[in-house]
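Visitor: what follows is a predicted protein model with its sequence.
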Amino acid sequence: MRTPPPEVRASWPTPNYIDPVTRGPSLIIVEIVGLTAALLCLGLRLYVRAFLMRNTGLDDWIMIVAMVFSVALTIAACLAYKMYGWDRHVYDLLPAQMIQGRQISLAIQAIFVLASSLAKISIVVSYLRLALVNSWFRKLCHGSIWLIILSNGSMFVVLWTQCIPISDYWNIFKLNSNCIPESPPLLTQAIMTVFTDFLVWALPLWTLYQAKLPLNQRIALIILFSFGLFVCIAGCVRTYWIHFIIDKTYDPTWQGFHLWIWTAIEVHLGVICGCVPWLKSLINYKKGSSDPTELSHGYVKSGGTATIGGTGAARGPKSGSGGGHSKSRSRHDGIDSKWLGDASSLEGDEIDMDSFTGGKRTSSTHPIAPNLTNDTSK
C-alpha cells in the first residue's frame, strides 16, 4: 500500500464514515455467480467420474481441494467487500478498517496461490491420461507440475516472510516497519501465474492438433480451449491491476475492485475449465445409453470398483457390429505407476480421448494416442 504524500491527502474530500460512495454489489454478484458455476461443473464432473465411470482419479481429488480454496476465497472477498471497506475510497475508511483490510488481503493472496496452483495441477494430471510412459508429452507434464509447485511454493513463502514480524504488513501506521517492497514479489507471482496459465493451456495443443478428427470435433476442441484462453486473459488483466494498484494509485480499495473482480474470474474459470471436458460424457450418456456405466468413448465398464489412482475393471466394447472382439488397454499404456499409483491400481484405467475430442471415438494417428490390443474374449 502506497503512502500518499501530503499534497495527495490535501486533495481528498472530508471522510464520510456514515454514508460513503460505494461500488455497489457488483463484486459479490461476480463472486457468487462464478462460485456457483464452478461448484456446478465440479459436481457434474464428480457425478460422471464417480457414478458413471466409477473411476475417480488423483486429478479429481486435487480439483476438489482447489474448489475448497475457491470457496474460501469467495467468502473472504465478500466479507472484505462488505465489512472492511473494499467497496469504497480509502479516505472513507476508519483506521481499524484499513488494518483489517490488509489482514484479509494477505489471506486472500495466500488462498489465491493455493486455489490457482491446485486447479492447474489437476488439469495437468488429467493430461497424463493422454500420454504414454516415457513420451515427451508426459515429461513436459511432469515438468509443468513441478514448475507450478516450485513457483507457487516459493511465492507462498515470500508472501508470509515479506514482513518480519508479519504483523508489520497490516500495521500500516507503524513507523519503520520491517518489510521488503511489495511490488516485486506480487508482480513476479502474477507474471508466473500468467505464464503457467498459458503453459497449461498450450500443453495439449500439439498433441490434439496431430489427431485426425472430424470437423465437428475440431470445432468442439476450439470451443473447449477457448475457455482456457479466457483464464489466461483474466490473468493478464489481473496482472495489470496489481501493477496499477501498487505503483500508480493512492486509492487501493477503490481501484482494487477491478483486481478482485479479475481474481474471482481467474480462479473460478480455472476450476470450470478443469471440469468441462468431462461433461461431454454426461451429455452423450443422456442422449444415448441407458447403461449408467456406458460412456461417450465407446467403452463400457464391466464391473469392479475404482479408487484414487485409477483402479477399475477392464472395459469391453459396446455391443453391435464389430465381430464380437473386445479391445482392452495394456496395463501400463499411458499410465506411469510412479505418478498415479502402484501397478495394481492401473488395471482398466484408460485414456478418455473423447473428453477432449467431443464425443465418438475416432481413429487417430496421434503419436501418443493409447495403444489398444485385441482381446479374443467375448
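Guide: Cool, the structure landed. Numbering: from 1, shown residues only.

Visitor: please make it C-alpha for all contacts and neighbour counts, starting now.
Guide: Fine.

Visitor: and the helices in this protein, which stretches?
Guide: In the chain, the helices defined using DSSP state H lie at 6-11, 26-46, 58-83, 95-127, 136-161, 183-202, 205-209, 215-247, 252-287, 337-340, 354-357.

Visitor: which elements pack onto the fourth one?
Guide: Counting by 3 or more C-alpha pairs under 8 Å, 6 or more residues apart in numbering; DSSP states H and E, the packing neighbours recorded for helix 95-127 are helix 58-83, helix 136-161, helix 183-202, helix 252-287.

Visitor: hold the first one in mind and look at this next one:
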Amino acid sequence: MASGTTLNVVNWIGAGLSTGVFAIRAWTRLFIVRSIGLDDFFMLLSLLASLAAAGLITTSVHYGMGSQTEGTILASKYSFLSGIPIMMAQGFGRIAFAFTLLSVMGTTPARQWFLYTIIAFQFIWLVVVLALSYGLCSPVSAFWDSAQVQAQECLVKYHNVVVDGWNYFETVWDACTDFSLALFPALILSSTNMQMRLKLGLIALMGLGVLTGICAIVKAVEYSLLFSNTENSNYAQATIFIWTVVQQYIVIIAASIPCCRAFFTKTDRTTVGNSNEPGAYSRGRITLKPRKAKHPPTRQIRPQASRTLIGDSDDEPLNMGMIHLSDVSTGIPHFPR
C-alpha cells in the first residue's frame, strides 16, 4: 500500500510528462506537419480532464486520503468526485488514439468499421459508467457523508452493483479495448515492406497501449481488495489511485508519442504539405497551409514519394508526424487493400 504523499508525487510527475508530450505533439501537428484533427481535439480534452482529476486527488490527499488515520468527509468527497474526470480522461484518450489510427490506417472498410465501433462504444461506455457510479444514490452526497440516512443503503447498493459486478466487466472491457488498439497497428504494419528497423520501432511506439491494459487489470485487483481491508481502507485507497492515474497518463503518452516523431527527426524543418489542398477535410483531419521554407532543400525529392508513404494519398503518416521521408530507403511502402 502507498501513502497519500506517494500518490501526489506519482500523480504530478505523470501530469507533467503528459503535458510535455502533448505540447510536443501539438507543436508537431501545427508547425511541422501542418495537419490537425479530431484525435488532437479529444487528446486535449483527455489532458484537461486528467489535470482536473489531479487537482481533485491532491485536494483529497490534503484532507486525509491515503493517511493512516480515518478518512474525513472532504477526503471522501473529493476522491469520489475525481472519478468523473478520470473516466473522461481515459475514454477521450482511447477515442483520440482510435481517430489517429483511422486517419493513418483506415484504408479499408473493415478497418474503418472496427475503429468506428471502438469510438462509438467508448462514448456509450462513458455514459454508462458515469450513470452507474454516480446515479445509484440520491442525494449523491450520501456516498461520502456517512451521517446521512441513505448512506448505508447507498454503500450496500454501490458494493453490489459496482464492486461485485460492474468492476469486473469494466476491467475486461478496458483491457480488451487497450490491447485491441495496441495490437491493431502491429497487424497492419507487419505486412508492409518498410525497413525492419522502422517497422519494429513503429510497432513498439504504437503498441504502448498494452501497458494501460495491464494497469486496468492490476487496478481491478486492488479495487476488490479495498473492501476486504476495512480496517485501513482510507490508506489503501492511495494504491488504487496510483494505478488509476498511471493508467490515464499512459493513455495520453502512448497515444501521443507516435505523433511526435517528426519533431525529433532531422534538423531540416521544411514543411512538406499534404496532398490535399489547404483547408481540406479528410477522415477527421484538416490540412493547414504549408509554411514557406526559409532555406529551400538542396536535394530533389521525388513527388510521388512525398505523397504516398502508407495507404492513400490522403492518409500520409508524414502529415501525422510519424514517418519521415528519410526513413524509407527503397520503394513506396503501402498497406495491402
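Guide: Cool, got the structure. The model shown is predicted, which means the values in this text are computed figures rather than measured ones.

Visitor: pick the most buried one from the helices and strands packed on helix 95-127 of structure 1.
Guide: Mean neighbour count (mean count of other C-alpha atoms under 10 Å) peaks for helix 252-287 among these, with a mean of 22.

Visitor: so that helix versus helix 183-202, what angle?
Guide: Taking axes from the mean of the first three to the mean of the last three C-alpha atoms, to 10 degrees, one finds helix 252-287 of structure 1 and helix 183-202 inclined to each other by 20 degrees.

Visitor: how far does helix 252-287 of structure 1 sit from its chain's centre?
Guide: When distances are taken as C-alpha atoms, centre = their mean, to the nearest Å, helix 252-287 of structure 1 is centred 8 Å away from the chain's centroid.

Visitor: the residue nearest to Glu294 of structure 1 when sequence neighbours are not counted: neighbour count?
Guide: Nearest residue to Glu294 of structure 1 in three dimensions, chain neighbours excluded: Val300, at 4.6 Å (C-alpha to C-alpha, 6 or more residues apart in numbering). Close neighbours of Val300 of structure 1, defined as other C-alpha atoms under 10 Å, add up to 21.

Visitor: could I get the contacting residues of Val300 of structure 1?
Guide: By C-alpha atoms under 8 Å, 6 or more residues apart in numbering, the contact list for Val300 of structure 1 reads 293-294, 315-318.

Visitor: out of those residues, which sit inside strands?
Guide: Those of the contacts of Val300 of structure 1 mapping onto strands are 315-317, per DSSP state E.

Visitor: in TSV, list these along with neighbour count and distance to Ala110 of structure 1.
Guide: Listed next are these as TSV, based on neighbours: other C-alpha atoms under 10 Å; distance: C-alpha to C-alpha, whole Å:
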residue	neighbour count	distance to Ala110 of structure 1
Arg315	21	42
Gly316	20	46
Pro317	19	47
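
Visitor: make JSON lines out of the residues you listed and add distance to Ile351 of structure 1.
Guide: Formatted as JSON lines, those follow (distance: C-alpha to C-alpha, whole Å):
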{"residue": "Arg315", "distance to Ile351 of structure 1": "12"}
{"residue": "Gly316", "distance to Ile351 of structure 1": "14"}
{"residue": "Pro317", "distance to Ile351 of structure 1": "15"}
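
Visitor: among those, which one sits closest to Val200 of structure 1?
Guide: Proximity of those to Val200 of structure 1 (C-alpha to C-alpha) peaks at Arg315, which lies at 29.6 Å.

Visitor: so that closest one sits right up against Lys301, yeah?
Guide: Yes: shown here, Arg315 of structure 1 and Lys301 form a contact pair, counting by C-alpha atoms under 8 Å, at 4.7 Å.

Visitor: in structure 2, what residues pair with stretch 33-53 of structure 1?
Guide: Under TM-score structural alignment, stretch 33-53 of structure 1 corresponds to residues 13-33 of structure 2.

Visitor: residues making contact with that stretch?
Guide: Stretch 13-33 of structure 2 is contacted from outside by 34-36, 40, 44, 47, 50-51, 54, 245-246, 249, 252-253, 256-257, 259-260, 262-263, 269-273, 288, 318-321, using C-alpha under 8 Å, 6+ apart.

Visitor: thank you, goodbye.
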